[in-house]
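Visitor: Structural data only, the sequence is not supplied:
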């Protein structure tokens, strides 16, 4: 159990250790200096610790240290240390599942005060870790603000083998599993939200901010204050200002680094008394792509400062004002994760938690996790949009996105995801390497990944191979692997995947913004190909070279072995403690456009 140095006597640490030991685990506390952690040194320590035996699991409580990292004010020591821990585990070749534990970081209902929204960044990071490290990742568990032996016992139960959930919140009232669910349109139609006074828009000269400004001007906003790092020198800023003025709005465009608290304070002080600040819309953000293995405090700081740190300053500096709206533009990378976007997902997950934190204190807030917008935003280029469509994510028309924003403000929502999703295609891609209970309510049954309980009798590929002459089996396997890759990548058919080409070149228009980027052969949905060792996956780089490996691995994982594993898992579940009060936690998402317009409530941890 990895804990921040100096917190060995923390009540949560002690109660957790006692519970794990009471449930038969050999729990070893392992303290690291979260503020001065070194990846290489940590790897050496892990090598020494695991010289004689490998751990069955790794539990991280590093999130408990939420103090800013020295020299990186936007990055908590806990997030930086968690990143280094996962990197070091990978470097050391430790395959034990990593579970990251937070405390008071997610909301299960309006009764949750969410005292530590900063720790929620671990949840965004973890959702990407599940995609980039599907074999090593265990899951995320949030503890109540006050731990008891009873709630600690629930934690120990969740960590036992055979538990399917990987995003869970423990409370005194029960154990809550996170779920994404559609929310139907509200029956009531309250008076629509209308702008008044001054509305402050961060990232106001960017694609999303400019569209929001135009919408507000058309709705009669008296005054708009648009801020960005370049301000009036930003491309198109002068024309945008003229357009807003022509619509009858008093528009001001200012250069301001909103991650600089004092600069932001001075800007807010310039708001005139005759048009007091009544609304804040935070669209600013920066995305830098990179695998978790490439992250360091500097890269985390670069992404988190304009999104998360700026949101903190906006909250702190306006919480005593009489606001009617406090809007945070989040991303679906925070909702379900996206490959190479761990820092971006962490930043946006914090926005969702901050909205819940404000609501629990009676302050206005809504965080909207957007899918790609069609004409503007970070995913507006045709190359990226085409790639996302193959994954099942279609671009949102701007007018639909703006209408969804207005709907959320009018209906006083707290959080939600707004995206146009083909769930069957998205589900196949997203669960190619790891199942996702989180998406279970939205995925068609045909898109759900096969489980490891399959036997030879119910496996069509095994039956086909058994019936075929030995000389033809290699070609059957090659064709099957081509079909799997084509399905995962969204190609029209197996022939789009060349038989001898490396797996990295299989996407006809490769993009790093995939939610399930291919850097090694994907986890096959077929039971007969799923149990490959990591060594086999590294060596097998094309359909032609996968086929002989799959035959060998298929022999290693004979059906009776799989059935035995299932029996052991069933036994573990029977003898483990039940999950009292497990409830589905309503996440937020929307399926819109060609699959029907709708909105999903984003109170992401609802019973």
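Guide: Arrived safely. Here the structure is a predicted model, which is why all the values come from computation and not from measurement.
Visitor: CA only for contacts and neighbour counts going forward, please
Guide: Will do.
Visitor: Let's verify residue 194: helix, strand, or coil?
Guide: Secondary structure, DSSP: H, G, I helix; E, B strand; the rest coil: residue 194 is coil.
Visitor: Let me know how buried it is, in neighbour terms.
Guide: 14 (other C-alpha atoms under 10 Å).
Visitor: Distance check, residue 283 against residue 264.
Guide: Distance, residue 283 to residue 264, by C-alpha to C-alpha, to the nearest Å: 15 Å.
Visitor: cool, and residue 406?
Guide: From residue 406 to residue 264 the distance is 26 Å (C-alpha to C-alpha).
Visitor: What of residue 432?
Guide: Using C-alpha to C-alpha, residue 432 is found at 44 Å from residue 264.
Visitor: what's the answer for residue 377, then?
Guide: Distance of residue 377 to residue 264, computed by C-alpha to C-alpha: 24 Å.
Visitor: Those two: which is more packed in?
Guide: residue 264 (18 against 14).
Visitor: Can you verify that one is assigned to a helix?
Guide: Yes: the assignment for residue 264 by three-state DSSP puts it in a helix.
Visitor: got another, please set it beside the one above:
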């Protein structure tokens, strides 16, 4: 994953702000970014764009395709028209088929399409979008069965692109979806590419909120589909065995204990969570050690955040963890404040 040249294809040109951003990226990573105007839903336009990319890339060959086009155009089935369906299907269905056609014969390392969790669980008013992403998932399976590169990533709402528009954010939150940050998207994408996995889902879901939405009568079919997941909801109560890697972490009970007991429980919990990620942290580890000194990279830190959220239902902000000087003590103090409404921790 270290392309010297990255080419983008879009129907619209880029503005001056994006040009400055691209220039900064080129300087920072020592790469070349080529911006080509083209339409993936128009085969001739795409062929011309690919030809221009090849010309501007010199002797370098095209090694990967990342198809991220998509259109959100929500309508209930009772109100939908054929044109409404076409608007949504074309970028993903026609676009992916055209990309398959123009790269036929190329030795690709990657052919990655951005699908959506919508193809798995569905969202009211987004049946066309769900169908478009279902096509992507099956199309990639078809490619892989023929020995071709192919990965479909089913994304939840992202804090980039069309999903980050204000009109969508509140709606996502009401349905139990939190937006994945840019840092989280980067980590998830890297993990998927390294594993060469497909039909993998990356989403930040508030299961409690989502389960409430699925309790209304009109969502009965979806509720049945999701029942297995809802039955496996993680509670805040864990069991503890001194001879195993698990222990009890009952937030409700701990709120009635002293600050010392709460801090001690949080210390054991944080070290336990870190051990699940690295396998190298034990109860004797100093809480003042820097996370970077333990070899925690961005992917490991994201995993740690997820582990903490599984146990506590509180998600540590990625921005908080991005500070390279963070220690376990910092994390314990943050959790003490957020979980027990204590600003000051016990030394």
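Guide: Yes, it's here. Bear in mind the structure is a predicted one, so any value in this text is a computation, not a measurement.
Visitor: How many residues are close by residue 86 of the second structure?
Guide: Neighbour tally, residue 86 of the second structure, other C-alpha under 10 Å: 14.
Visitor: Mind telling me what it corresponds to in the first structure?
Guide: Here residue 86 of the second structure is matched to residue 301 in the first structure, going by TM-score structural alignment.
Visitor: How about residue 174 of the second structure?
Guide: Here residue 174 of the second structure is matched to residue 390 in the first structure, going by TM-score structural alignment.
Visitor: Next: residue 137 of the second structure.
Guide: Structural correspondence for residue 137 of the second structure with respect to the first structure (TM-score structural alignment): residue 352.
Visitor: Report how many residues lie close to residue 336 of the second structure.
Guide: Using other C-alpha under 10 Å, residue 336 of the second structure is surrounded by 20 other residues.
Visitor: Check which helix or strand it maps to.
Guide: helix 328-340 (DSSP states H and E).
Visitor: What residues in the first structure pair up with that helix?
Guide: Alignment of helix 328-340 of the second structure against the first structure: no match, by TM-score structural alignment.
Visitor: Check stretch 201-210 of the second structure too.
Guide: Counting by TM-score structural alignment, stretch 201-210 of the second structure pairs with residues 417-426 of the first structure.
Visitor: Stretch 266-281 of the second structure too?
Guide: Under TM-score structural alignment, there is no match for stretch 266-281 of the second structure anywhere in the first structure.
Visitor: Which parts of the stretch 101-250 of the second structure are helices?
Guide: In the stretch 101-250 of the second structure, the helices defined using DSSP state H, counting those that start in this stretch lie at 118-121, 127-145, 166-174, 182-195, 207-213, 220-231.
Visitor: Give me whichever of these is most buried.
Guide: helix 127-145 (a mean of 20; mean count of other C-alpha atoms under 10 Å).
Visitor: chain center to that one, what's the gap?
Guide: Here helix 127-145 of the second structure is found 18 Å from its chain centre; the criterion is C-alpha atoms, centre = their mean, to the nearest Å.
Visitor: and what of stretch 156-171 of the second structure?
Guide: Here stretch 156-171 of the second structure is found 13 Å from its chain centre; the criterion is C-alpha atoms, centre = their mean.
Visitor: how deep is residue 210 of the first structure tucked in, by neighbour count?
Guide: Using other C-alpha under 10 Å, residue 210 of the first structure has 23 other residues around it.
Visitor: again, but for residue 163 of the second structure
Guide: Around residue 163 of the second structure there are 16 residues (other C-alpha under 10 Å).
Visitor: what do we get in the first structure for it?
Guide: In the first structure, residue 163 of the second structure lands on residue 379 (TM-score structural alignment).
Visitor: What residues does that match make contact with?
Guide: Residues in contact with residue 379 of the first structure (C-alpha atoms under 8 Å, 6 or more residues apart in numbering) are 372-373, 385.
Visitor: how many neighbours does the closest residue to residue 208 of the second structure other than its chain neighbours have?
Guide: Nearest residue to residue 208 of the second structure, sequence neighbours excluded (C-alpha to C-alpha, 6 or more residues apart in numbering): residue 176, at 7.5 Å. Residues near residue 176 of the second structure, counting by other C-alpha under 10 Å, number 18.
Visitor: my guess is residue 176 of the second structure contacts residue 203, does it?
Guide: No: counting by C-alpha atoms under 8 Å, residue 176 of the second structure sits too far from residue 203 to count as a contact (10.5 Å).
Visitor: Using the three-state scheme, assign the residue lying closest to residue 9 of the second structure once chain neighbours are set aside.
Guide: In space, and not counting its chain neighbours, residue 9 of the second structure is closest to residue 36: 4.9 Å by C-alpha to C-alpha, 6+ apart. Secondary structure assignment for residue 36 of the second structure (three-state DSSP): strand.
Visitor: neighbours of the equivalent of residue 36 of the second structure over in the first structure, just the number please.
Guide: Counting by TM-score structural alignment, residue 36 of the second structure corresponds to residue 254 in the first structure. Look at residue 254 of the first structure: counted by other C-alpha under 10 Å, it has 20 neighbours.
Visitor: What helices and strands are in contact with the helix holding residue 336 of the second structure?
Guide: Here helix 328-340 of the second structure touches helix 259-278, going by 3 or more C-alpha pairs under 8 Å, 6 or more residues apart in numbering; DSSP states H and E.
Visitor: Check which helices and strands the helix it packs on sits against.
Guide: Contacts defined by 3+ C-alpha pairs under 8 Å, 6+ apart place helix 259-278 of the second structure against helix 298-312, helix 328-340.
Visitor: After the first one, heading C-terminal, what element do we hit next?
Guide: The one in question is helix 298-312 of the second structure. helix 318-321.
Visitor: So which residues make contact with that next one?
Guide: Outside helix 318-321 of the second structure, the residues that touch it by C-alpha under 8 Å, 6+ apart are 181, 183-184, 301-302, 305.
Visitor: What's the match for residue 21 of the second structure in the first structure?
Guide: Matched by TM-score structural alignment, residue 21 of the second structure corresponds to residue 240 in the first structure.
Visitor: Make sure that match is indeed in a strand.
Guide: No: judged by three-state DSSP, residue 240 of the first structure forms no part of a strand; its state is helix.
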